[in-house]
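Asker: this one's structure only:
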């Protein structure tokens, strides 16, 4: 029994596939395409252990296509070209049965490796399915991303994970023969962090290291598993917990906490670009206009990290983290766009007021497009009071300046210009 439990009970069909109903349920966006065998090149994006590889296998099986797989960790450009050559020989040009090339962790492919895929995808020699835990907008080159559809896989729910355990308990040919009772699942689910593969590995470890009758309890899980947890798992729960602690330390203006969690990530082998990207987001979300230089600092950090890499990048990341932690904070811009998006979803596509519309043609001018628009630069202080929102939501305030020196200045500016219109 060398094959791990996660492999033994891996779903072989859509009927057995747990979760992701928005993709593979009766009305799922992928269901019809899979059944018809008309599969586009696609990127499956989601957390680890939620079935990306399984779904790729099912797609290949149900569409009757040859299936080739590469791991971005161990494959080079030559490996990519060799697989593409084999795929061309087994598929045939421009047929609906062209082979599927599955690339796990495609975000780890270099630009040259991704470039080597372009021709094959564009000419239809292969249908590419890439799996990634990182945002493909950042990690997949634009030319390749534009030729793929991106599908987001959601994290497993508690019900999904408990269903997986029940399946292992009743369907696996080895475990189903043992006397096992699952009395508690909280510790199992917490330690697995929503990763189904990790959950099943832990469950199998518990079963194989216990004498029958076996009672799975929280105490048993903590006693046998917790002490063996890897100190930093780049693809598991700690990946998300530690980056969360890092961000919250900076948001909370504690450079000591920020540098500690940064060190934990660096020592654990975290991707420098991942850390730098989170700093870039934080600079806008949590600091914003309280200190606009923060965004420049974070962007320069991201560029420098891309150029230099480890070990020297640790110094740049530390400098940026300390700067952001000791900066004035504001989430006013973050809150403003959230309020505006919520209202857009509620009110739909409100008409643009006529005076704000573009009028490039004679007909548009005759229809009063742009009529009565006041060109701000033609007025004193480069300001002319006029309405910039649809009539239905006039006077709605989205932006509320934060209580810091810079944004207090913004509040004074807005109050001086708009008087009581927005109640600044």
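Answerer: Structure received. Note that the coordinates shown come from a computational prediction; the quantities given were computed from them, not determined experimentally. Numbers count the residues shown, from 1 in each chain.

Asker: hey, let's count contacts and neighbours off CA atoms from now on
Answerer: OK.

Asker: same for the helix or strand hosting residue 295, what does it pack against?
Answerer: Assigned by DSSP states H and E, residue 295 falls within helix 293-308. In terms of contacts (3 or more Cα pairs under 8 Å, 6 or more residues apart in numbering; DSSP states H and E), helix 293-308 is packed against helix 272-282, helix 313-325.

Asker: buried set for that helix?
Answerer: 294, 295, 297, 298, 299, 300, 301, 302, 304, 305 (16 or more other Cα atoms under 10 Å).

Asker: pretty sure the fifth one contacts residue 280?
Answerer: Yes: with contact taken as Cα atoms under 8 Å, residue 299 and residue 280 are classed as touching, separated by 6.0 Å.

Asker: give me the distance between the spatially most central residue of the chain and residue 351.
Answerer: With distances taken as Cα atoms, centre = their mean, the residue of the chain nearest its centroid is residue 135 (4.4 Å). Residue 135 sits 34 Å away from residue 351, going by Cα to Cα, to the nearest Å.

Asker: strands of this protein, start to end?
Answerer: Residue ranges of the strands in the chain, as given by DSSP state E, are 42-45, 67-71, 100-104, 127-132, 149-152, 180-182, 214-216.

Asker: please compare the first structure with the one that follows:
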């Protein structure tokens, strides 16, 4: 039997579907849609291996609609139009139940390919279900996105993944024949990175390589995985592992490693825009104000690779990766916004101080909106000391300059202006 374990135990109905209770639980939004028989066009957004394709199949089955599927990797505009025409013709057999067209990795569709879907979705010839690991706000054209509901699928937690393993041990004949004892699961969960398909692939690899009975331990799993390194798979297997190594190499100021992992992604057929977006994030998260030009470089790279595409874009990506790796590092902006967000979540909607409020009407002025506000440009060096935070969190510091030449200048300027308030 060549069918992988993940396919053999793929859930067939909502009751067997693990996790995503906010969508498919008893009160989940998709459950309600199915019960009412009204399925909108939708985009399923989430990391690889969490059941997007499975969920699309279940929606089709539960709502009793014909199901058509395309992969964005190997389908062109012609393929899209042919499938739409087939779906349109079959739809006449189903009263008020237009067929479902499922497109895996819809973020890989070009603008023209996405444009070819518009009429079919708008006129109701098909109900579109798109699956993506990328933010649809960036990867799906606005005209198509406005016609779809976006639903976010969450990563599997440890309990979900263990449940998958136990299901395989109960349901799959090949696994059952090996008399598996699940002694330890940490290594399986670690190497899967929350990807259910990868988890089951590794589980099957380990089980099939041993004589029965098979006792699963962390040591056994790691020894088998290290001997069976999987080639980079742009559809999800090592997708996030490789890009993680790429970003960590840049963060660790190693241009050689950064270029190596870049080459792995390029050779594996990774989308150059995906790589360029990660460079943009790294330029701000890991370099930030230690070298603000890094963000400009990364943004220029993103725009350039979007224009010229592959294979020439490999040179631009290499240049940018090397530049970022050699740049001074600072995560102070990243830390600052995370701490500020945490404080907002803890303190709620604190009132804006009166002197900072806008006062466009007489009533607002009478209520002292804007009173005692000091206009910075009216003072020497365009600065005057005043409080800009709500009273409850006065003098709170989020930004801590990192130890690099540019941010040391920031530190000195803040000390000179604010004295003790910003005494870093």
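Answerer: Happy to help now that I have it. Source: prediction; values computed, not measured.

Asker: now the TM-score, please.
Answerer: The TM-score (TM-score structural alignment, normalised by the length of the first structure) is 0.89; 422 aligned residues with a Cα RMSD of 2.7 Å.

Asker: quick one: contacts for the residue nearest to the centre of the first structure?
Answerer: Applying Cα atoms under 8 Å, 6 or more residues apart in numbering, we find residue 135 of the first structure in contact with residue 45.

Asker: switch the buried residues of helix 293-308 of the first structure over to a markdown table; also include distance to residue 209 of the first structure.
Answerer: What follows is the buried residues of helix 293-308 of the first structure, written out as a markdown table (distance: Cα to Cα, whole Å):
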| residue | distance to residue 209 of the first structure |
| --- | --- |
| 294 | 52 |
| 295 | 51 |
| 297 | 51 |
| 298 | 48 |
| 299 | 49 |
| 300 | 51 |
| 301 | 47 |
| 302 | 46 |
| 304 | 48 |
| 305 | 44 |
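
Asker: chain neighbours aside, what residue packs nearest to residue 277 of the second structure?
Answerer: Spatial nearest neighbour of residue 277 of the second structure, excluding adjacent residues (Cα to Cα, 6 or more residues apart in numbering): residue 302 at 6.7 Å.

Asker: surely that neighbour touches residue 273?
Answerer: Yes: contact criterion Cα under 8 Å: residue 302 of the second structure and residue 273 qualify, at 6.6 Å.

Asker: thinking again about what came up before, and of the buried residues of helix 293-308 of the first structure, the nearest to residue 365 of the first structure?
Answerer: Lowest distance from residue 365 of the first structure to these (Cα to Cα) belongs to residue 295, with 40.9 Å.

Asker: give me the distance from the helix holding residue 295 of the first structure to the chain's centre.
Answerer: Centroid displacement of helix 293-308 of the first structure relative to its chain, using Cα atoms, centre = their mean, to the nearest Å, is 21 Å.

Asker: next, the angle from that helix to helix 313-325.
Answerer: 170 degrees (axes from the mean of the first three to the mean of the last three Cα atoms, to 10 degrees).

Asker: so where in the second structure does helix 293-308 of the first structure end up aligned?
Answerer: Aligned by TM-score structural alignment, helix 293-308 of the first structure falls on residues 293-308 of the second structure.

Asker: with the first structure superposed, average distance for the matching stretch?
Answerer: In the superposition with the first structure, the average deviation recorded for stretch 293-308 of the second structure is 1.0 Å (mean Cα distance after the TM-score superposition for the first structure).
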